[in-house]
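Participant: have a look; sequence and predicted model below, questions after that.
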Amino acid sequence: MPRQTTTYDVLLSCPGDVLDQMDYVREAINTFNETVGLDYNVVLMLRHWSISTYAESGKSGQESLNDQFVKFCDVVIGIFGGRFGSPTDKYQSGTEEEIEMFLNDGKQVFMCFFEGGKFGDVDPSQLTKVRKFKERYKSNKKGVFLPYSEEKDLQSLLIKNLEMWFLRKEKGKNNLSTKKVESEKKDLEGSLCFKTTNLEMVSDNLVLSDLKFPFDLVKIQTDIKEEINKIENIKVGAPLAKVGKFEVPCVVEENDKKAITQYAEQNGISLASDFFSLGNLKTVIFDNLDGSEEEKEKKELIECLAKKVKETEVRKYFVDNLKGVKLLWGVVTNHTHSEGEDVWVTIEIKKKDFSFPKAVFMGISKSLRDVVDQEFLKNTIPNINAPSYSIHGGNLFDVRYPSDEHLVYVLNHFFNYAINEINDIISLNYMIGNIKIGDTIYIPLPIFINENSEDISIGYKITASNIEHCFKGSLKN
């Protein structure tokens, strides 16, 4: 059925060197429209000179853009990389002019600085202008300042911030119905509270859980050594010099051979010179194996060994890189007299106490991703997917996510809660959706705490789109 919608025009303003990131902006807007937009009957429309302008004479280029569509936009997403752009009649670049127009009109500005580019070939004067503008923009505290170092991160960064901007815009509207006002009066008799849990009981104090790995590396290494000895005890003959016309000699895959060899070197294990020899084992038509039972057994054992070695390397990688980390699970409880809608939780914690593990998960080498399946990650951090929550389609280990080519995308999604740093305070922003009266719901991800931290204190703020009140508090260990 037809429905009425409200359209907001979103201007993309950027110099040409970051224009190739426009697809990430477009995808972020599409995601917003398919999620928050559908719920609120709102549509965000992307505007940019390449799609929103027409030929016109008698005015400067920037003046034409301003009159045709720029000044009618509601939001601007400004992106800078290594170039500042070409000067206009009033400003050092068209992007700067458009941003200043929005700031002067009191409109929303999302200022994004791409910090992961190779700027060696960029005109130094252009790069200097970008840096000066960034410092001026930061010192004047204008708009929202969003740095990012990977191009693909722009999409998820914008999704989070567009959602937060719009939901708080809705919350700030003054056209509340009488029924809603009465509901809010009742709400203030109770509260939305943040508490912590060990997944068994909820506490008003900080409860930290140990990070325990469900495997014994020493035993695994012993098992690997025994399997190496078993393989070496299998005797096969020397390969024949020639094979038949429709036969191909069987050899160990290079990546398997490399994994086993490296493991042996790192653990002081000497491999026999013929360790990888499969004798006269051949592949004939239709991939059938032709050879002795010993040769077939050796091939199968080497393949199993290679898989176990790769899995062990990943396990050791996690153990080495997540030492000294504890988990803090958080929950929100609803003690108000109405359902909380579109609940946002902001956690503030000192930088020295906070550990951000995204780099650990992203550091898994490409060659090992085929052994990092959902079950492995699920068991590596105990209970990490125990809570259910609703944010961008489910949790990290949802079966709909393939564990191979989409691993990086999923990990980015999972760890990319909105994060800001102000002086020595880290601010984490989570959306937990709706929460019914009397219910308790987990925040989407545990907070990773440095194990050696003492006197930890975190502050929290909780807002709901249907409650004109911000609930605040703090927890200490």
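Facilitator: Alright, I've got the coordinates.
Participant: from here on, just use CA atoms for contacts and neighbour counts.
Facilitator: Fine.
Participant: part of a helix, is Ile433?
Facilitator: Just to correct that, residue 433 is Gly rather than Ile. No - Gly433 is assigned strand when assessed by DSSP: H, G, I helix; E, B strand; the rest coil, not a helix.
Participant: burial count for the spatially closest residue to it that is not a sequence neighbour?
Facilitator: Residue nearest to Gly433 in three dimensions, not counting chain neighbours: Asp342, with 4.5 Å by CA to CA, 6 or more residues apart in numbering. A total of 20 residues lie near Asp342 under the criterion other CA atoms under 10 Å.
Participant: how much space between Asp342 and Lys298?
Facilitator: 58 Å (CA to CA, to the nearest Å).
Participant: do the same with Pro249
Facilitator: For Pro249 relative to Lys298 (CA to CA), the value is 14 Å.
Participant: could you do Trp49 as well?
Facilitator: 64 Å.
Participant: for Leu305, same thing?
Facilitator: Distance from Leu305 to Lys298, by CA to CA: 10 Å.
Participant: between the two, which has more neighbouring residues?
Facilitator: Lys298 (24 against 21).
Participant: that one in helix, strand or coil?
Facilitator: Under three-state DSSP, Lys298 comes out as helix.
Participant: putting a second one here so we can go through both:
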Amino acid sequence: MSKNVTLYDIVLSCPTDIDEEKNIIDNVINEFNTTIGESLEIRLNLKHWSTDSYAQSGGAAQDLLNKQFIDSADMIICIFGNRMGTPTKLYDSGTAEEMLKAINNDKQVFLYFSDTPVSPSDIDLEQRKQVTSFRTKVEEMEIALYKTYNSLDDFKAIITKDLNLFFLQLKTFSQEINKYSETSNLCLSGIDESNLNQHIILDNISKKLNKIISDKKDDLIILIDEIKNIVIVPIIEIDDPKIHSSSIIKPEMTFTSSKVTPYMYSKSSQSIITNFAQNNNLDLGKDFFSLGNLKTIENVFHVSIMGGSRYSLKGADEEIHKQKLLEKLQTKVLKYLDWVNYSNEFENINLIKLALSNTGNIFQSDISVKLKFLNTNFIEFKDTNPPGKHIIKEVIDNELIDVFFGETNSVNINAYDGQTNKISNIQVQQPILPGYQYIPEYTDLVEEYFDSHESLHFYEKFEQGQYIIQKYHFKELKQHTNISFPTALLFRGKLNFLEIEYEIISKENPHKIESKITTKK
């Protein structure tokens, strides 16, 4: 019956004074292959430069040995006695180079130092000193756990136990990984609107804001047409007190406490509306700002702390109605312009939303996710410009920060399950007199605006050289479900390609999942 046997190449690396140990290792590995190795379906293949290298030119001896069989080996057994060996270009000896390179490449190293008795006449003191110094370095650098032996029998027992334990644990670990991979699969997914995608999706909120801007523009055009359709009939003022038309201004009724002047719609206000019309190819007509004989009445004895307005209007109903519509139009144009500027702020900013997906068959809990990506083009939300003063309260009241930059909650994607960081919008206000309305300062609204986004920060952030590291925590994730990350990532500029590395660990799977998600090439 055929079997799938895993073959491991093990290199024996040692100076020339280690001789009898080589024969012991040969015997131990042969015994392993016919006993434990047979049951584990593992076979060990021992290699040594004396039997597995060939004469070659074109480089330093150690470099050629590395290329022939050492670099491709799965693990290495290193033994030091009383000799360090011959130095190489960069290392204390060939054995030291092979060992340190194996460690740097995350390969298993079995390291041993011989303390067997040796005749003093057979010891090279300088070589012995180098071995002692190297042993101290290994301890100080904390790069390996080594063992010592006092006799050849001691060495045989130690190497036999080490090989058996290592491969028994390796097989067990491999079986756990295979079992896990069959039942569980945690990964990251991109979010495209409310749907999942295997790639990162680059979104842009300007597209969503453009819909708002388009609706605002349509409302302005309708309002402009309404104002243009208002007909102002010129009225001749008559001083005859016998005429009592409500549409006629009667100067004799103006009290000395009031000051009456012709109403003047400011040039700056006209300019705001006119510029909007010109930019959108709208014809206002020559009488668009004409308000007939509309007058402004100023109460010269008005006391501001009593509330109300110091000014009032007097004129025909059509004149007063048109004036109010013009004021409304100006306010709407200013809001429209703020929406355009807000959209322009994010026109060159990519918005990325991610989800954690469990495509496996087991429930996952206490999940830690670490994201790692280049800091190139990455920007913090706090580094963007806030909305203008005419719309910032509307943005806050409608919770557009959550809508645009927060989590996704749809049929296929659950909302983030972390603890809430929501900042209360309740503000302590100073007592105000009746008739007055509290209007928050723009600076206060800006602070509230950025606080709204800060409340979405359910992660820890670190900087590591040219990389940004973000750490998230998810309470749980059922089988075949997805959960949104709490906030979107922002990247400025044109991105030809973006890669986000990630690591995932859960209570049910302590083994780290390492992968990456990218934009579609």
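Facilitator: Yes, it's here. Remember, it's a predicted structure, so these values are computed and weren't measured experimentally.
Participant: what TM-score do we get after superposing?
Facilitator: Remark: TM-score between the superposed chains equals 0.46 [TM-score structural alignment, normalised by the length of the first structure]; 291 aligned residues with a CA RMSD of 5.3 Å.
Participant: picking that back up, can you identify the element that follows the strand or helix carrying the residue nearest to Gly433 of the first structure toward the C-terminus?
Facilitator: If you go by DSSP states H and E, Asp342 of the first structure is part of strand 340-350. Scanning forward in sequence from strand 340-350 of the first structure by DSSP H and E, the next helix or strand is helix 358-362.
Participant: got a list of contacts for that following helix?
Facilitator: Residues outside helix 358-362 of the first structure that contact it (CA atoms under 8 Å, 6 or more residues apart in numbering) are Phe318, Asn321, Leu322, Val408, Leu411, Asn412, Phe415.
Participant: between the residues you listed, which is nearest Thr128 of the first structure?
Facilitator: Asn412 (30.8 Å; CA to CA).
Participant: buried stuff in the host helix or strand of that closest one?
Facilitator: Using DSSP H and E, Asn412 of the first structure falls within helix 407-415. Residues of helix 407-415 of the first structure classed as buried by neighbour count (16 or more other CA atoms under 10 Å): Leu407, Val408, Val410, Leu411, Asn412, His413, Phe414, Phe415.
Participant: elements contacting it?
Facilitator: helix 153-171, helix 358-362 (3 or more CA pairs under 8 Å, 6 or more residues apart in numbering; DSSP states H and E).
Participant: mind naming the longest helix for the second structure?
Facilitator: helix 152-183 (DSSP state H).
Participant: next secondary structure after that helix?
Facilitator: Following helix 152-183 of the second structure toward the C-terminus (DSSP H and E): strand 186-192.
Participant: next helix or strand past that following strand?
Facilitator: That would be, after strand 186-192 of the second structure and using DSSP H and E, strand 195-197.
Participant: got the buried residues for that next one?
Facilitator: Leu196.
Participant: helices along the stretch 251-400 of the first structure, start to end?
Facilitator: 254-266, 293-321, 358-362, 374-380 (DSSP state H, counting those that start in this stretch).
Participant: for Ile99 of the first structure, which of these is the nearest?
Facilitator: helix 358-362 (32.0 Å).
Participant: what are the ranges of the helices in the stretch 1-150 of the first structure?
Facilitator: 22-34, 36-40, 49-52, 61-68, 94-104, 124-139.
Participant: what about the residue nearest to Gly433 of the first structure, distance to Val319 of the first structure?
Facilitator: Counting by CA to CA, the gap from Asp342 of the first structure to Val319 of the first structure is 37 Å.
Participant: and Val11 of the second structure, how many neighbours does it have?
Facilitator: Val11 of the second structure, neighbours per other CA under 10 Å, totals 24.
Participant: what's the helix or strand hosting it packed up against?
Facilitator: Element membership of Val11 of the second structure [criterion: DSSP H and E] is strand 6-13. If contacts are counted by 3+ CA pairs under 8 Å, 6+ apart, strand 6-13 of the second structure sits against strand 42-47, strand 75-80, helix 94-104.
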